[in-house]
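K.L.:
Quick one, fold the following:
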Amino acid sequence: MQSAQRRRATALLLALPLLGVFRGAQAADAIADAAAGFMADPRAAGLSVGVIRAGTASTHHYGRPLPDDRTLYPIASLTKTFTGTLLAQAQLDGRLALDDDIRRHLDGDYPNLAFEGQPIRIHHLVNHVSGLPRLLPDMPDGPGDIPYPQRLRAFVAGSTRAGFYAALHRVELTAPPGTRFSYSNAAAQLAGDILERIYGAPFETLVRTRIAAPLGMPDTCITLTAGQRARLATGYEGGVPQPDFPNQMQAAGALKSTLADMLAYARWHLAEQDPAARLAHQPTDRADRYTAGLNWQIQRPGGRRVLFQDGTLPGYASMLVLYPDNGMAIVVLSNEIDAGTVGRLRTLVNGIAQALDAEAPAVP
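P.N.:
Have a look, this model is predicted:
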């Protein structure tokens, strides 16, 4: 039996407008039911859900104030999939090879970026198997009375490119690159810097000119205009509004986007017609049971692929999931984060996917 809290959330969701057109009331009901579970949490703020199935897209929005297709959300680590896509384009352009020793594309001498003669290669930078730390310089432990989001925001805001490369010279690898999973924003930032060097343009410009503009994604960017800022969803953590997160992480997590834009991006990746999209989806690294393409986590339960990436920043959580063998994609954007938000998003996505296609593999 539903709890009183879940019944209240369901009633709220049924009262909110459902945007977009989707074939069949049953599909819309399945999405609303799954969203009700997410919004039942008292900390939930807003939620935008986009689904592509059999070539048809639908958008669904919940919360107070009610978001819409053009509400902007920081997409955090979903940015890394853009970085991976740009790397795929760079290989196809002949600007680099994914198997290159990264030191070929760095200024200065970095003998430390190899372990027993095995160097960090380009593809290691977007698969969390490079051996680089989570951040560069690595963030020290702070006073327990200062919340982690506040410490992280201040640390990132104070970071500089000079400090990043000074710390890169001090990195000590403890295993051959490609053999151990260790989450690294620093590696994705370095990948973005390499892209800037080989193309002679800022990362944001590369995203705009090589991905966003061709796909009709006007609101996917790092630096917001005044009009875009007015459409930015306020982020919440533990019910507390969060200030803007600084942009220094760039290729690792600085992009903002809308549900409309992210559905265009998901549709392009889902089709796998562009050689860069196909290359980005090819498994390049395997560490234990972890398999990844160019910043797409990949699972193949029952022979069917699921490619996914999630992202979190103070105040926001997001997830993008592709089911190429089922012709389906799901995008979820939320302006709330707590210890359980990513798990709730995973439950939401899996609930929608299973309701719409019983053969859709689950996101683990």
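K.L.:
CA only for contacts and neighbour counts going forward, please
P.N.:
Will do.
K.L.:
Nearest residue to residue 125 in space, ignoring adjacent ones along the chain?
P.N.:
residue 187 (4.7 Å; CA to CA, 6 or more residues apart in numbering).
K.L.:
Specify the local secondary structure of that neighbour.
P.N.:
The three-state label given to residue 187 by DSSP: H, G, I helix; E, B strand; the rest coil is helix.
K.L.:
Contact partners for residue 313?
P.N.:
Listed by CA atoms under 8 Å, 6 or more residues apart in numbering, the contact partners of residue 313 are 74, 76, 245, 337.
K.L.:
what's the most distant pair in those residues?
P.N.:
Longest distance between any two of these is 13.5 Å, between 245 and 337; criterion CA to CA.
K.L.:
joint contacts of the two?
P.N.:
313, 314.
K.L.:
residues of the one helix or strand residue 36 maps to that come out buried?
P.N.:
Per DSSP states H and E: residue 36 is located in helix 25-39. The neighbour-count check on helix 25-39 (16 or more other CA atoms under 10 Å) flags 27, 28, 30, 31, 32, 33, 34, 35, 36, 37, 38, 39 as buried.
K.L.:
Next, the second sequence, to be compared with the first:
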Amino acid sequence: MLKYIYILLIAPLIFTGCVKSNQPTQVKDNTNLSKIVDSGAKEMLKQPLINSASIAIFYKEKEYIGHYGELEKGKNNKPSNSTIYEIGSLSKVLTGTLVANAVLEEKIDIEDNITKYLDGEYPNLSYSNQPIKVKNLLTHTSRLPNMLPLELNPILDNFLDYDTPLKINEVLKEYNKTKFLNDLHTIKIDAQLGKKYSYSSAGTELTAHILEQIYKTDYENILTNFLSKEIGMTNTKVNLNEEDSKELAVGYHVDNPKATLPMGKLPWGAGGGIKSTIPDMMSFIKYQLKNNMVVEESHKTLYKADSTTEIAYFWRADLADTKLGKYYFHHGGVPRSQCYIFIIPKHNLGAFIITNQSGTQTAKIMATTLDKIFEELLEIKN
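P.N.:
Here you go, the predicted structure:
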């Protein structure tokens, strides 16, 4: 049923305060919903490398949150509503939501040339006198590289190597916004813009810079202010304080039995540095299904990859499934966790799933789990 596509935080592969309360796992009980989600999660945990999972499902005004397994095998430390997760590239759809809001506030136009928001001259950010536009960043059609600094890209080509997370963090340790903007001068656009999808976390980081330019404040302030005021997401942020860090989920890279260090900080974090909790992601799902003006704008088709795949404000949209109808989704991941979000308006259905393991089969396992859950839910006679 579900289209099996996944993209890690930084590479396309085949493949406000701390939360104090430990809320009940079940938010609102519905016998069929809870049984279906629990059954799917238990099957998922039978996979040898999957120690734990957290799932949020919203279906026809009923919601259910489930936490399963152990964050560390043998330690009986089950994840909870207080657990903070790294959501990787799913950060992009949060960034896209901020841009959609800025468009409605008439602070930005997606047809704008991106150099309008850059200090200095960037004649290299064009092709045949065609400039990169904001919408090219939102749809990954800017021809910008996957990552800046460029030295990260060959490291990510060897994602399965045990030392890849350490190498990533070493490169990012001294990397900042100034270096990123300097590196932009070295980029050469190699093809016509807006014609070919080519995944770029660098493009999303640049989007965060543009948001800073129009709002005259730090990206994280823009993010947390909007999420807390408009959606009620009070525990979603880029930077964690000391108390937050105690709740950050431990995680594992491929089949390495040793826990992996948290992901190093990208200059802004918009492309894959946001952390969140399951209750906050449930709030985001419900916000998406309300389809207010910001959501409607963020779901607008900006690029058609083919007859069944569209790109909105960083969202991917699939049109091929007649049963589910048009749905929106995104995968996220870092070297120690992976997640998915699905928004299915036809059925007033949304889901977020995350596990603290990141390997080549992780996304497929999660997609298979959600596929089973969705099929069973749609069979319920309401």
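K.L.:
And the helices in the stretch 151-300 of the second structure?
P.N.:
For the stretch 151-300 of the second structure, helices defined by DSSP state H, counting those that start in this stretch occupy the ranges 152-157, 164-172, 177-184, 201-215, 219-226, 242-246, 278-290, 293-298.
K.L.:
the strands in the stretch 51-200 of the first structure, which residues?
P.N.:
Using DSSP state E, counting those that start in this stretch, the strands of the stretch 51-200 of the first structure run over 56-63, 72-74, 114-115, 118-119.
K.L.:
Centroid-nearest residue for the first structure?
P.N.:
Nearest residue to the geometric centre of the first structure (CA atoms, centre = their mean): residue 78, 1.5 Å.
K.L.:
Find the nearest non-adjacent residue to that one, please.
P.N.:
Leaving out its chain neighbours, the residue that sits closest to residue 78 of the first structure by CA to CA, 6+ apart is residue 311, at 5.5 Å.
K.L.:
I'd guessed the one you found sits against residue 75; true?
P.N.:
Yes. Counting by CA atoms under 8 Å, residue 311 of the first structure does reach residue 75; the two are 6.2 Å apart.
K.L.:
Find residues that contact each of the two.
P.N.:
253, 317, 318.
K.L.:
helix/strand/coil for the alignment partner in the second structure of the residue nearest to residue 78 of the first structure?
P.N.:
Aligned by TM-score structural alignment, residue 311 of the first structure pairs with residue 332 of the second structure. Secondary structure, three-state DSSP: residue 332 of the second structure is strand.
K.L.:
what's the distance between residue 332 of the second structure and residue 48 of the second structure?
P.N.:
21 Å (CA to CA, to the nearest Å).
K.L.:
picking that back up, is it possible to get JSON lines of the helices of the stretch 151-300 of the second structure that adds mean neighbour count and distance to residue 195 of the second structure?
P.N.:
Listed next are these as JSON lines, based on neighbours: other CA atoms under 10 Å; distance: least, CA to CA, whole Å:
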{"stretch": "helix 152-157", "mean neighbour count": "16", "distance to residue 195 of the second structure": "22"}
{"stretch": "helix 164-172", "mean neighbour count": "17", "distance to residue 195 of the second structure": "30"}
{"stretch": "helix 177-184", "mean neighbour count": "14", "distance to residue 195 of the second structure": "21"}
{"stretch": "helix 201-215", "mean neighbour count": "22", "distance to residue 195 of the second structure": "16"}
{"stretch": "helix 219-226", "mean neighbour count": "19", "distance to residue 195 of the second structure": "29"}
{"stretch": "helix 242-246", "mean neighbour count": "13", "distance to residue 195 of the second structure": "42"}
{"stretch": "helix 278-290", "mean neighbour count": "20", "distance to residue 195 of the second structure": "28"}
{"stretch": "helix 293-298", "mean neighbour count": "18", "distance to residue 195 of the second structure": "20"}
